[in-house]
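>>> This is a predicted model, with the sequence first.
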Amino acid sequence: MTNLITKLSASALALMLALPVQAQDTLSADSVVATINGTEITLGHMLMIRASLPDQYQQLPDEVLWDGILDQIVQQTVLSQQDSGEESRRVQLALENERRALMAAQVIEDIVDDAVTDEAVQALYEETYLQGEPTEEFNASHILVATQEEAAAIAEEVRGGADFATVAQEKSTGPSGPNGGQLGWFGPGMMVPEFQTAVEGMEIGAISDPVQTQFGWHVIKLNEKRVQAAPELASVREELEATLSQDAVSQRIDELTASADVTRTAKEEVDTSVLSNLGLLEE
């Protein structure tokens, strides 16, 4: 929307003043707020535009939005009433697509409303975060080299008192070398299996024997480990609601599609380049 929102239109003001004054509680979506060459514009038309405005316009006062929205409708209406504004094939198809999309969105909204309840969110939270064994996380450092012999010599060196971080900076070929080999915190499945298995079997402060992975040979030091606490429900509620919504909508779509009588033109039977031929809309 352009500066129609912010500029007061004399024509819109005249239309407003011509209307009988009605208390807010007597208005309905069918209340007529303007008439243009016999075409009635209702409060419902205005409300639909209001609901679809970008966020930056949603914050504007209602008295400003009223003028801008009514201006827009009046101007669109007088344009659409011209001979050149007849309902072309493009417009017909666009309206059919828009109607289909809006009706589908309404059904999806109903599905989500039924699926996303406090009880469902709580149940999914408990299933996701409170059941099963607590997740253990690890904080480790490593030194990566090319051969087992190099790794064995390094393991002996750091066990003998050499500073692990300093040796990592000097000898590690991995990207964490300049940072002293520090890998930070990670949980199950975040490292390659051989590395993960070695770390899970270590005690805090221990230095591993050489561990081979697809990247080379590692000497690992386990710095810390902890049990990951379950997050508060409030912090993951949005994520849980999204999961419930997606699952419910996908399930319902699968059910409806499976029970529908659907026929498709096989892709092999058409030249799919026709999809770029927008000129067909003019025929």
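Here it is on my side, so go on.

>>> drop to CA atoms for contacts and neighbour counts, all remaining ones
Noted.

>>> Name the SS class of residue 34, please.
Following DSSP: H, G, I helix; E, B strand; the rest coil, the label given to residue 34 is strand.

>>> what about it, distance to residue 89?
28 Å (C-alpha to C-alpha, to the nearest Å).

>>> out of the two, which sits in the more crowded spot?
residue 34 (20 against 13; other C-alpha atoms under 10 Å).

>>> Show the contacting residues for the residue nearest to the more buried one when sequence neighbours are not counted.
Among residues not flanking residue 34 along the chain, residue 41 sits closest, at 5.1 Å (C-alpha to C-alpha, 6 or more residues apart in numbering). With contacts defined as C-alpha atoms under 8 Å, 6 or more residues apart in numbering, residue 41 is in contact with 32-35, 73.

>>> try this one next to it:
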Amino acid sequence: MTQLSSKAGVGAPSSLGFQAKVMGSFLRDFDARTALRAIFCGVLVSAAAAEAIRFGVVERPLSLYANYEEVDPVVARVGDDVLRVSDAMAHAMYTGVDAETAADVPKLIATGTVEDAVDHLALAQMARDAGIADALEIRAAVALAERQILAEAFLDTIARDAASEDKIVARYEAEKATLERDSLMRLSKIVVETEDEAKALAARLPRANFATLAKQKSLHRQTGENGGAMEERQIAELGPELTEALATLPIGGVTEPVQTEEGWTLVKLESRRTLRLAPLSERREAIAKALREEAIAAAMDKSRDEFPTQVRSAEAIIEAAPDFPAGMIAAARIKN
């Protein structure tokens, strides 16, 4: 194995974690094919993650460009393949190394992470030489890893753009404006059958007591028994006909007769209080979450519209390939 520098650096610890996992797989199953398959699938995920970093799908820390002259320099050569900085970073993140350490190549070398990545790359070459890359389940795993990484990276980008600071502030201001237009009102009402009855009652006000008339005349039994008193409501909850009638009504005022689903209605505005929105600092995370969820839902809807799907029936699939086995198929052939 030829490298640009000594393997993992002088005095670097050996990659015992990775080697222990490999040996554990052999000892548990006594099956070289299963062990190599597990290793190769892990390599696939690391390689796909590295490509996502390399092509800009995943952001790279800016400090990396400041520390190295090349955009993505080679860390090691392994046979015909090369291990680049992005590969080492992806491997580090995949194995649970924190982001700060993953962006520091000297640390990756000193901690044996690069050595782990080199071992993975060498084993991947062996797997390809053994024909494992041609196995149907391995090709399926490659395709799955690519789909997952690309889909998640795409949705992460969508969500990040949707929850930018400018958009959070804009949504907050919109919420604030809505609350300023809205208010929480305490109302009373009288419901009668005809418009003439409603006009006759309106003519008796303000000389007559509204609550007394509600108890005597209102067809709405629940509020009528309480002098017409309703639960506190936001104006937006009342429907367009009452919203318009109450928009400019002063405290203590009574609307003209309004036809609603219940009948002809007189409504008295007992009190009004303006709703107050929590400060932006308290609303920021909830707004950001809502924006992200809305953007992801919209992206999913758009994907379904742009890429119509037709799923074949199980019967049709079986008929097309009657000898196609169920479950994991086409076991890899390992050359002796």
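The structure has been received and is ready for your questions. Quick caveat: nothing in here was measured; it's all calculated off a predicted structure.

>>> one step back: what strand or helix carries the residue nearest to residue 34 of the first structure?
Using DSSP states H and E, the element containing residue 41 of the first structure is strand 39-42.

>>> ok, then the element right after that strand?
Counting by DSSP H and E, what follows strand 39-42 of the first structure is helix 43-51.

>>> can you list the residues that contact that next one?
Outside helix 43-51 of the first structure, the residues that touch it by C-alpha under 8 Å, 6+ apart are 27-33, 58, 65-66, 69-70, 73.

>>> That one: how far from the chain's middle?
26 Å (C-alpha atoms, centre = their mean, to the nearest Å).

>>> Same question for stretch 39-54 of the first structure.
27 Å.

>>> List the buried residues of it.
41-43, 45-46, 50 (16 or more other C-alpha atoms under 10 Å).

>>> With distance to residue 197 of the first structure added, can I get those residues in a markdown table?
Below are the buried residues of stretch 39-54 of the first structure laid out as a markdown table (distance: C-alpha to C-alpha, whole Å):
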| residue | distance to residue 197 of the first structure |
| --- | --- |
| 41 | 70 |
| 42 | 68 |
| 43 | 66 |
| 45 | 63 |
| 46 | 63 |
| 50 | 57 |
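
>>> gap between the residue sitting furthest away from the middle of the first structure and residue 154 of the first structure?
The centre of the first structure is farthest from one residue, residue 160, which by C-alpha atoms, centre = their mean lies 51.3 Å away. Plainly put, residue 160 of the first structure is 10 Å away from residue 154 of the first structure if you go by C-alpha to C-alpha.

>>> any common contacting residues for those two?
What both residue 160 of the first structure and residue 154 touch, as defined by C-alpha under 8 Å, 6+ apart, is an empty set.

>>> which of the contacts of residue 41 of the first structure are buried?
Judged by 16+ other C-alpha under 10 Å, buried ones among the contacts of residue 41 of the first structure: 32-34, 73.

>>> Can you add distance to residue 276 of the first structure and give those residues back as TSV?
TSV is the format used below for those (distance: C-alpha to C-alpha, whole Å):
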residue	distance to residue 276 of the first structure
32	42
33	42
34	41
73	33
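
>>> just checking, what residue in the second structure corresponds to residue 143 of the first structure?
Structural alignment (TM-score structural alignment) places residue 143 of the first structure against residue 190 in the second structure.

>>> burial count for that match?
Neighbour tally, residue 190 of the second structure, other C-alpha under 10 Å: 30.

>>> cool, and residue 263 of the first structure?
For residue 263 of the first structure, using other C-alpha under 10 Å, the count is 6.

>>> Helix, strand, or coil at it?
Residue 263 of the first structure ends up coil, using three-state DSSP.

>>> how close does residue 283 of the second structure get to residue 75 of the second structure?
For residue 283 of the second structure, the distance to residue 75 of the second structure equals 45 Å [C-alpha to C-alpha].

>>> For the residue most central in space within the first structure, give me its contacts.
Among the residues of the first structure, the one closest to the centroid is residue 242, at 8.8 Å (C-alpha atoms, centre = their mean). With contact set as C-alpha under 8 Å, 6+ apart, residue 242 of the first structure has no partners.

>>> What lines up with it in the second structure?
Using TM-score structural alignment to pair residues, one finds that residue 242 of the first structure aligns to residue 289 in the second structure.
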